[in-house]
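Trainee: Sequence and computational prediction follow.
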Amino acid sequence: MTPTRGDLLYSREGTYFGIAAEVPQSTRVCLGQRMVLIRPNSETLDFRFLRHWLNSPLMARHISGFRDGSVAERLNLPTIRSLPVLVPPILEQHAIAEALGTLDDKIAVNERIAATSRALGIAQFDAACAAGSRNVTIGSISSMLLRGGAPSYTEDPAQTTVINQKCIRGGRVDLGPARKTVTAKVRLDRILQKGDMLVNSTGVGTLGRVAVWTHDITATCDSHVTIVRPNPAAIPVMVGAYAILAAQPEIELLGEGSTGQTELGRTKLEQLPVQVPVIEACEALASQLYRLEERSKAALDENQTLTELRDTLLPQLISGELRVEEKNSSA
């Protein structure tokens, strides 16, 4: 299928349940069974406005808990067709889309900064290993390797954040899918520390994904995630973290068990060999990696603020509580 300008893809189940994205015009696409194509009528509905609406917290609350014959969240086509959309006049939609699009542009810039910083870190780690390396095991450079605990979920925002497998993607932790667990029931050794590596440890397609913990909040992990804490007495924390990042393809192959019930055992993870630079190179490399991770964190922290601002503005713009200047032609 060749998309036209304004086509949206909408995920009706799975990891990206309830997320809409514009289809790049230059890309031919084939829809998977978890995806739906939405083609708005451009005379009455600005596709950028619709994308913001579908991705808003208002819509997320509306579709939360949808079930279609299984324990997984799923939207069927009749439900998607009946999703409510508050539609201002088309010129007002254009203006709202332009205003929110400015925030989207800044968010995209920050995402590129974070991605570039991580890519530079990986390049520096690889270069250090190429200049001189040694083989160690994950267990030998770790002070702790422990599965998270079974959460006691709560809706109290003051309680401890609990990270699940959906949060771990692209080497980073996205707090969006995280939930809260009762703080009093969290073991102290499961409270995350900066530089901890989080490893998805169950399930086909998720097992083996890793991420570096860099957030400043109090958090833990559920029982589907393994916490690997690099030992600073054996290796600088950030160098150990990058070594485990580099080993993700090998970690993904360590699962055992039947389809759908695949598990990553602690012993296999401990014994996995990884390559790290020679000791003499580690301190300087750690300093470089730390600075790059801080640059990434600053960009992504700003994105969190911008995202919250965007999500706050949308209902205010739709209700007329806030107004933006309308243009006489569509963008």
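Mentor: That came through, no problem.
Trainee: only C-alpha atoms for contact and neighbour calcs from this point on.
Mentor: Fine.
Trainee: where exactly do the helices run in the protein?
Mentor: Along the chain, the stretches classed as helices by DSSP state H are 47-54, 57-63, 77-81, 90-131, 237-246, 248-251, 266-271, 279-319.
Trainee: and among these, the most buried is which?
Mentor: helix 237-246 (a mean of 25; mean count of other C-alpha atoms under 10 Å).
Trainee: how about Ser70, what does it touch?
Mentor: Ser70 sits next to no residue when contact means C-alpha atoms under 8 Å, 6 or more residues apart in numbering.
Trainee: ok, second structure coming up, stack it against the first:
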Amino acid sequence: MAEVTIAALSEAGALTFGDGYRTKRSEHGRPGYRILRVADVADGRVDLDGPDFVSDEYQRAIGSELSQAGDVLLTTKGTVGRVAIFPADVEQVVYSPQLCFFRVTDPSTIHPRFLAYWFKSEAFVRQASHRANNTDMAAYINLGDIASLSLDLPGSSEQQAIAEVLGALDDKIAANAEAIRVADDLSRAHFQSASADGDEVPLSSLARFVNGKAFTKDATGMGRVVIRIAELNSGIGGSTVRNDIEVPDDNTARSGDLLFAWSGSLTAARWYRPEAIVNQHIFKVIPAAARPMWLVNQAVHAKLDEFKSIAADKATTMGHIQRRHLDEPVLVPSAEDVKRLDALMAGLWGAALASRGREPQTHRDSRWLLPLLMSGKVRIRDAEKTVEEVL
């Protein structure tokens, strides 16, 4: 491996890099180019739904800050280090100044996808943390700091092999996410169609809503995960609390259970991880007799926007709903339609749950392989075997 800096790669003509275009409000307008901001870049994904555009009459001024397919994107302010590759066959956008783009011009020297994975590596995180400028507003890393970053660069064929192995895992993660989206979209469409001529019933008649308790208090750090709103929204992380206490079955979450955070972000989600403990501010939603889980899930989601509006009106406290709000009516399919749809909707619920259940192992393999492949501690051949087992 050869150690090389981003600046040296640029000087050698292997890539160009820069930050985005500093747009003036007077330049906004349509037809034009959508502004891609930090919030629009997630790890591995670019969201093209931002509301602001730069008029296309400023194309010459924008210059290289217009997107090109294959650009490697790195968030450099606020949340430093989210990475994505700008996709092909989508609209061209203009990058905001809080994004840095890397445009590979010589893939025989550095492979774009290898570079993207390097930005997720421990080597980048370590160097970036030493260079990041922390202010009262937000952490950021500037172009000079980025230029000085150094990476160990293997040969072209090895770079491509590493990118292909890690890419296969990313593709599996993306396929799982798409399968979940399709199953949930179909379920929602069938529910809404059948509910149009259905029955209006209190949400609370469909299930028991059992509130969690303060199980993080005196947590031992061992045993099962304690599910807080953070775990429901973002999964298990470094701040996740564990506790080895025994709790009632109604406060225990198992794969396939429906959980509903009634405070803060107001989120409803199926639990698909190992058995865990439900903390306060989260309901475990237990269907009433003869009420299928898919029906309860869709009914809760049908009320979410209304509940969020109620929570938003809590000006002096953290947004939340009260238990009386669960007694408000919701439209559901008739008993005949529930029976008619049950096999289909149960199948869609199960398909989405199965896809969710495959995610943790795939993510674990990706996190495990990345640093070892980048450092050369794991051979490509061995990594390929691991990926084959997952796929």
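Mentor: Arrived safely, thanks for sending. Since the structure is predicted, the reported quantities are computational estimates derived from the model, not experimental observations.
Trainee: returning to what we had before: tell me which of the helices of the first structure lies nearest to Pro151 of the first structure.
Mentor: Pro151 of the first structure lies closest, by C-alpha to C-alpha, to one member of the helices of the first structure: helix 266-271, at 20.0 Å.
Trainee: what's the average distance of that closest one to the second structure?
Mentor: Helix 266-271 of the first structure differs from its equivalent in the second structure by a mean of 3.2 Å after superposition (mean C-alpha distance after the TM-score superposition for the first structure).
Trainee: other SSEs contacting that helix?
Mentor: strand 142-147 (3 or more C-alpha pairs under 8 Å, 6 or more residues apart in numbering; DSSP states H and E).
Trainee: Could you point out which of the helices of the first structure sits nearest Gly208 of the first structure?
Mentor: Across those, closest to Gly208 of the first structure is helix 248-251 (C-alpha to C-alpha), at 5.1 Å.
Trainee: thinking again about what came up before, the helices of the first structure into JSON lines, with extra columns for distance to Asp222 of the first structure?
Mentor: Below are those laid out as JSON lines (distance: least, C-alpha to C-alpha, whole Å):
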{"stretch": "helix 47-54", "distance to Asp222 of the first structure": "29"}
{"stretch": "helix 57-63", "distance to Asp222 of the first structure": "23"}
{"stretch": "helix 77-81", "distance to Asp222 of the first structure": "31"}
{"stretch": "helix 90-131", "distance to Asp222 of the first structure": "26"}
{"stretch": "helix 237-246", "distance to Asp222 of the first structure": "20"}
{"stretch": "helix 248-251", "distance to Asp222 of the first structure": "19"}
{"stretch": "helix 266-271", "distance to Asp222 of the first structure": "15"}
{"stretch": "helix 279-319", "distance to Asp222 of the first structure": "23"}
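Trainee: For Ala219 of the first structure, which of these is the nearest?
Mentor: Here helix 279-319 is closest among these (C-alpha to C-alpha), at 16.4 Å.
Trainee: So which other helices or strands are in contact with the closest one?
Mentor: helix 90-131, helix 237-246.
Trainee: and the angle for that helix with helix 237-246?
Mentor: 80 degrees (axes from the mean of the first three to the mean of the last three C-alpha atoms, to 10 degrees).
Trainee: Quick check: Met345 of the second structure touching Pro292?
Mentor: No: with contacts defined as C-alpha atoms under 8 Å, Met345 of the second structure does not count as touching Pro292, sitting 9.3 Å away.
Trainee: Just give the nearest non-adjacent residue to Pro273 of the first structure, would you?
Mentor: Closest residue to Pro273 of the first structure apart from its sequence neighbours, by C-alpha to C-alpha, 6 or more residues apart in numbering: Thr137 at 4.2 Å.
Trainee: what does the one you found align to in the second structure?
Mentor: Aligned counterpart of Thr137 of the first structure in the second structure: Pro202 (TM-score structural alignment).
Trainee: burial of its match, as a residue count?
Mentor: 16 (other C-alpha atoms under 10 Å).
Trainee: residues contacting it?
Mentor: Leu326, Asp327, Glu328, Pro329, Val330.
Trainee: Just list the residues touching the residue nearest the centre of the second structure, thanks.
Mentor: Residue closest to the average C-alpha location in the second structure (C-alpha atoms, centre = their mean): Ala42, at 6.6 Å. By C-alpha under 8 Å, 6+ apart, the residues touching Ala42 of the second structure are Arg82, Val83, Ala84.
Trainee: Mind putting those into JSON lines with neighbour count and distance to Gln280 of the second structure?
Mentor: Output for the contacts of Ala42 of the second structure, formatted as JSON lines (neighbours: other C-alpha atoms under 10 Å; distance: C-alpha to C-alpha, whole Å):
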{"residue": "Arg82", "neighbour count": "21", "distance to Gln280 of the second structure": "31"}
{"residue": "Val83", "neighbour count": "26", "distance to Gln280 of the second structure": "34"}
{"residue": "Ala84", "neighbour count": "23", "distance to Gln280 of the second structure": "35"}
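Trainee: Just give me the closest of those to Ala8 of the second structure.
Mentor: Looking across the contacts of Ala42 of the second structure and measuring by C-alpha to C-alpha, the closest to Ala8 of the second structure is Val83, at 21.3 Å.
Trainee: picking up where we left off before, state the distance from the residue nearest to the centre of the second structure to Val83 of the second structure.
Mentor: Ala42 of the second structure sits 7 Å away from Val83 of the second structure, going by C-alpha to C-alpha, to the nearest Å.
Trainee: Good, we can wrap up now.
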